[in-house]
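The sequence and its predicted three-dimensional model are supplied below.
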Amino acid sequence: MAKLSSINKNEKRKKLVKQYAAKYEKLKAIANDKSLDETERLIARLKMAEIPRNANPTRVRNRCATTGRPRGYYRKFGINRIELRDLGNKGLIPGLTKSSW
């Protein structure tokens, strides 16, 4: 089980990303638009710098839904490799079978 503070911190980041998503995308589009004047692009980049760092989508960490473990995360299932194996062996994940050869 991951530290509760780490899980809560990541949840707070997710909320910030959702809150600033539209503004961030708008400014990013302006900053990357080559047809605009260089000063306009610079102003957009400066405004992007004013947005909180945790509002950047790259700062959100994928974590297991059950344990909060950040490593070995399977996006398709939303859980880590250890939980995937346990739940798969118990037959709780539909369509997942243990391979044998």
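Nice, I can see it.

When you work out contacts or count neighbours from here on, use the C-alpha atoms and nothing else.
OK.

Please, which helix or strand holds the residue lying closest to I93 once chain neighbours are set aside?
Excluding the flanking residues, the one nearest I93 by C-alpha to C-alpha, 6 or more residues apart in numbering is L87, at 6.3 Å. Secondary structure assignment for L87, by DSSP states H and E: helix 81-90.

That helix: which residues count as buried?
For helix 81-90, the buried set under the neighbour-count rule, 16 or more other C-alpha atoms under 10 Å, comprises R81, E83, L84, R85, G88.

let's bring in a second one:
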Amino acid sequence: MARKSLIQRERKRQKLKQKFHSIRQSSKKEISKVSSLSGKWEIHGKLQSPPRNSAPIRLHRRCFLTGRPRGSYRDFGLSGHILRERFHACLLPGAIRSSW
């Protein structure tokens, strides 16, 4: 189980991302429209004005059950060892288990 403070920090980043999404998108569109270099630098400054944690690149995918940051599969939203336990317990329909 991941520390609860790290999970809460990740949730806070998700909320910030949603809050500043429209600002980031509009400034990115403006940069593509402007042809002068000084204008692009000015808009680039606006793009850096929102908080750093509102950038989507700072989000990290975590396991839905345990909050583990590594080894989580996108399709299921679970980490590898939880996924394997679910496969062997036949709790994931349509999944084929392998034994090695």
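Sure, I can see it. These figures come from a predicted structure and were not determined experimentally.

Quick check: TM-score for this pair?
Once superposed, the chains reach a TM-score of 0.92 (TM-score structural alignment, normalised by the length of structure 2), with 100 aligned residues with a C-alpha RMSD of 1.6 Å.

re the thing from before, pull the most distant pair out of the buried residues of helix 81-90 of structure 1.
Across the buried residues of helix 81-90 of structure 1, the longest distance by C-alpha to C-alpha is 10.1 Å; it joins R81 and G88.

quick one: the residue nearest the centre of structure 1 from I82 of structure 1, how far?
Nearest to the mean C-alpha position of structure 1, counting by C-alpha atoms, centre = their mean, stands V60 at 3.8 Å. To I82 of structure 1, V60 of structure 1 is 21 Å away according to C-alpha to C-alpha, to the nearest Å.

can you give me the strands in structure 1?
Taking DSSP state E to define them, one finds strands in structure 1 at 73-74, 79-80.

okay if I get those as CSV plus mean neighbour count and distance to A49 of structure 1?
Formatted as CSV, these follow (neighbours: other C-alpha atoms under 10 Å; distance: least, C-alpha to C-alpha, whole Å):
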stretch, mean neighbour count, distance to A49 of structure 1
strand 73-74, 18, 30
strand 79-80, 23, 33
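
do you know which of the ones you listed lies nearest R13 of structure 1?
That would be strand 73-74 among the strands of structure 1, by C-alpha to C-alpha, at 18.2 Å.

and the closest one, how far from structure 2 on average?
Comparison of strand 73-74 of structure 1 with structure 2 after fitting gives an average deviation of 0.6 Å (mean C-alpha distance after the TM-score superposition for structure 1).

Quick one: the residues in structure 2 that that strand pairs up with.
Following TM-score structural alignment, the aligned partner range for strand 73-74 of structure 1 in structure 2 is 72-73.

State the distance from the nearest residue to A21 of structure 1 once chain neighbours are set aside to R13 of structure 1.
The shortest distance from A21 of structure 1 to any non-neighbouring residue, by C-alpha to C-alpha, 6+ apart, is to A55 (7.7 Å). Counting by C-alpha to C-alpha, the gap from A55 of structure 1 to R13 of structure 1 is 6 Å.
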